[in-house]
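Undergrad: structure of the sequence below:
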Amino acid sequence: MMSLGADQMTLVPMVLAAILLALATAFCLLWPLRGGMAVTGRSAQALSKQIYHERLAELNADHMASRITAETYAALKLELDRGLLADNQQVADQSSRPLKVGGLALALLLIVPVASVALWLGVFLSPGLAKDTHNAERLAPTIDKLLAGQDMAEQSPDASLPDFMRALQRRVQADPHNGEGWLTLGLGFMQAREFGPAKEALARAVELSPSDIQVAMTYVQASIMSQQGAMDSLAANLLNGILQREPDHQGALLMLGMGSLRAGDNATALAVLTKLRALRAAMPAAEADSAADQRIAGLIAEAGSAGEVTAAADTLYRIEVTLAPELARAIPADATLFIFAREPAGMPMPIAAVGQPVAQFPMSIALNDRHSLNSARLLSSFADVVISARISTSGDATGPGWQAVAVPVQKASDQIVRLRISEKVEAR
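TA: Next comes the predicted model:
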């Protein structure tokens, strides 16, 4: 007896389900066409004959009792005979129709299974899907070991990264509440340098394992890599949470320093990276890593030089943002604060803009030429600007949130620009 392979055994339930579905569909189509019209026609013929005999008996009784004349009797009986003949002709016409319905039923009985098989062969057994199904079965033991944290030495040598990723995606979709599966999927996407999908998978892993530092750090890394060094609000909140629990976590300090530097917060970057360098200097010589130390030194130098430029340019506009007391509980933790500088009367496009995660109010921001959106339109080249502030709940500068009343400012003014967030706005 011929035995079925593993892949064929996997397809057996699907094939049986397809056959049953085709038969059920054919039954639903054929049931209304099962010949009910013929049955209805025979019932109508019998009823017509019964009415004819009853009316004929009444006519005979009236004629025998001399209630109607012979001429009237003959006329009424002729009309009654004609009615019976017309009813019989109508039933005969209707009785011929089930032959056509039967042909339609036979056609449907043949077409539905054939169309189902054609659909199965053309779509569900397409070469691409069949290959994915085969890969999923072939790599299942490897994925099981990977998710269990075991040795992957038995991984198939011919398994490419795309094949492995598709098989892993199938497994994660089958068990969407497995945080380890989402983490592994995110790491795989990062290895393939697909940082967008990696970030989405790792965000789900963070949601399922909010207290896992490894998951949080992996998401932060994916966030920084997908945004050319910048951090989103979730990454910043995760780093702050890690450092509250472990103030000397070197990985979190490095990520926070890099993210702050790319966001233009040089003071925070310099403080965090300086602390990190001190922690590494206190480590035993056996644990020293000269390459890492040189990288940190380079980041500190970058933050320091940028800080000097910023300090010289900070005299442009110093901004303090406060929040209306009634909004204190309404602002979500992952909201973003945006500061804009625009021409008093000109293009709606801002001259300069800066965005950063919402922190403790009041918030102080320095706006300078480094925040200019166009090198041909530097902030310092405008004598007068209008400065505004907006809190976005979506992380998008045009998203819904709250805003402050814009304030016109002259460049020569040394006063702090004070903005108060108080007005709710919808998305632009």
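
Undergrad: could you use CA atoms for every contact and neighbour count after this?
TA: Will do.

Undergrad: disregarding residues adjacent in the polypeptide, which is nearest to Leu208?
TA: Gly179 (5.5 Å; CA to CA, 6 or more residues apart in numbering).

Undergrad: ok, that neighbour touching Asp212?
TA: No. Gly179 is not in contact with Asp212 according to CA atoms under 8 Å; the separation is 10.1 Å.

Undergrad: these two: which is more packed in?
TA: Using other CA atoms under 10 Å as the criterion, Gly179 and Asp212 rank with Gly179 on top: 22 against 12.

Undergrad: tell me which residues touch that one, please.
TA: 204-206, 208-209 (CA atoms under 8 Å, 6 or more residues apart in numbering).

Undergrad: closest to Leu185 out of those residues?
TA: Nearest to Leu185 among the contacts of Gly179 is Ala205, at 9.4 Å by CA to CA.

Undergrad: would you do the same for the sequence below? I want to compare the two.
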Amino acid sequence: MMWMLAAAVVLLLLGASLWWQWRREARRAGRPTSGGIGIPLIVMVLAVAGYLLVGKNEHTVAWLEHQESYGDAARAIVAGRAPDMAAAEIPAGAMARVLQSQLSRTPSATGWFALGSLYDQLGAPAQTEEAARKSLALDPQSTTSHLLLARALIEKAGGKLNEPAREEIQWVLDREPTHDGAWMLLTMSADRAGQFDVAISGWESLLSRHENGETGDLLRRGLENSRMQKARQGVFASLSAEVSGNNLPAGGTLFVYIREQGSSGQPLAARRQVVPAFPATVSLSAENWLQAYPSEDTDLVIGARYTPAPGAAVDQAMIGAGPVPLSLPQQTPVSLTLSAQ
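TA: I've put the predicted structure just below:
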């Protein structure tokens, strides 16, 4: 608040100085000066208005307070030094804003990595990716920045390993073959993506170095689960439904889902697609599974929802086909008929 008041005072003094000089020159030239009072009045009005408008902005006050409280910490991070304040004392959101401001003036690889880590903590993968790339532009050999970028790409893909993320992780493993953090990121994201051969290789690599104690037990359970999921993958690799829409306009959005019988919430698998015509055949493959494959004795159902609006969300799909039992292994597509709910 003090800087805004000081700015207003400076503007007033500047206006008064300009008015005094204008009046002196006008008298020398023999011109009238009676209207000259308008100049400082205009400056005064502008100064007061600016003070009031900026001073009443709730975000400005908070931003200035954060700059004052955490500015030294941000400058230390950008310079590659440990800040005097403990990380637990600094809110992540506030620190991200202050650090972003500091990096716009003095960019550094360490600073961009720190900012990316804050965005990762805040659950903002797009901003994490941008900061990680800027860090790598300044320091292409940074292992931590390559892994941060990989993590951002995985988070953007819903926690699943994709090829760009795998390339970043592989860059690290080519240089540090026993980097546990890289192996764990690769293994967990590959498991979620249904890339079970990659996940199994990752568990085995980790177990070769950490086979004892509680850590070894957790890794063995992970390995066993990936092997079981791989064995079940063939059963769920290609499931399909033929969906009919009697007297329904085509061209809308169709959602086909699989869930455990009697369950609610997130389905086990789901696929969304635009329907050019009815009947429409929809296939669900491994990439459409949102959760782990269920065990053999799990009772499953398959159903559908539809909205005539193309590109709509599932909560807008008010036309449905009630779920029917799904028998495995599937021999023929399940028949579903849509009707208004």
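
Undergrad: one step back: show me what the residue nearest to Leu208 of the first structure lines up with in the second structure.
TA: The equivalent of Gly179 of the first structure in the second structure is Ala109 (alignment by TM-score structural alignment).

Undergrad: so Leu239 of the second structure, which state does it fall into?
TA: State at Leu239 of the second structure, reduced to three classes by DSSP: H, G, I helix; E, B strand; the rest coil: strand.

Undergrad: could you measure from the residue lying closest to Glu155 of the second structure once chain neighbours are set aside over to Ser201 of the second structure?
TA: Nearest residue to Glu155 of the second structure in three dimensions, chain neighbours excluded: Pro125, at 6.1 Å (CA to CA, 6+ apart). Using CA to CA, to the nearest Å, Pro125 of the second structure is found at 27 Å from Ser201 of the second structure.

Undergrad: check Phe278 of the second structure too.
TA: Distance of Phe278 of the second structure to Ser201 of the second structure, computed by CA to CA: 44 Å.

Undergrad: equivalent analysis for Leu336 of the second structure, please.
TA: Using CA to CA, one gets 40 Å for the distance from Leu336 of the second structure to Ser201 of the second structure.

Undergrad: of those two, which one has the most company?
TA: Neighbour comparison, Leu336 of the second structure and Ser201: the larger count goes to Leu336, with 23 against 16 (by other CA under 10 Å).

Undergrad: quickly find the element holding the more buried one.
TA: If you go by DSSP states H and E, Leu336 of the second structure is part of strand 334-337.

Undergrad: thinking again about what came up before, contacting residues around the residue nearest to Glu155 of the second structure?
TA: 119, 152-153, 155-156.

Undergrad: go with 7 Å
TA: By CA atoms under 7 Å, 6 or more residues apart in numbering, the residues touching Pro125 of the second structure are 119, 152, 155-156.

Undergrad: okay, these in JSON lines with neighbour count and distance to Glu58 of the second structure next?
TA: Shown next, in JSON lines, are the contacts of Pro125 of the second structure (neighbours: other CA atoms under 10 Å; distance: CA to CA, whole Å):
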{"residue": "Tyr119", "neighbour count": "22", "distance to Glu58 of the second structure": "23"}
{"residue": "Ala152", "neighbour count": "27", "distance to Glu58 of the second structure": "32"}
{"residue": "Glu155", "neighbour count": "21", "distance to Glu58 of the second structure": "33"}
{"residue": "Lys156", "neighbour count": "18", "distance to Glu58 of the second structure": "32"}
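
Undergrad: narrow those to those in strands?
TA: In strands, judged by DSSP state E, none of those are found.

Undergrad: aligned to Lys160 of the second structure, what sits in the first structure?
TA: Under the alignment (TM-score structural alignment), Lys160 of the second structure pairs with Ala230 of the first structure.

Undergrad: that match and Lys424 of the first structure, how far apart?
TA: 27 Å.

Undergrad: so the two - more neighbours on which side?
TA: The neighbour comparison of Ala230 of the first structure against Lys424 (other CA under 10 Å) goes to Ala230, with 21 against 13.

Undergrad: which helix or strand contains the more buried one?
TA: Applying DSSP H and E, one finds Ala230 of the first structure in no helix or strand.

Undergrad: flag every buried residue along the strand holding Leu336 of the second structure.
TA: 334-337 (16 or more other CA atoms under 10 Å).

Undergrad: same deal with stretch 272-279 of the first structure?
TA: 272-277.

Undergrad: stretch 270-278 of the second structure now?
TA: So for stretch 270-278 of the second structure, counting by 16+ other CA under 10 Å, buried means 270-275, 278.

Undergrad: likewise for stretch 281-288 of the second structure?
TA: 281-286, 288.

Undergrad: in TSV, list the residues you listed along with distance to Val43 of the second structure.
TA: Below are these laid out as TSV (distance: CA to CA, whole Å):
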residue	distance to Val43 of the second structure
Thr281	72
Val282	69
Ser283	70
Leu284	69
Ser285	69
Ala286	68
Asn288	64
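
Undergrad: so is Thr128 of the second structure in a helix, a strand, or just coil?
TA: Thr128 of the second structure ends up helix, using three-state DSSP.
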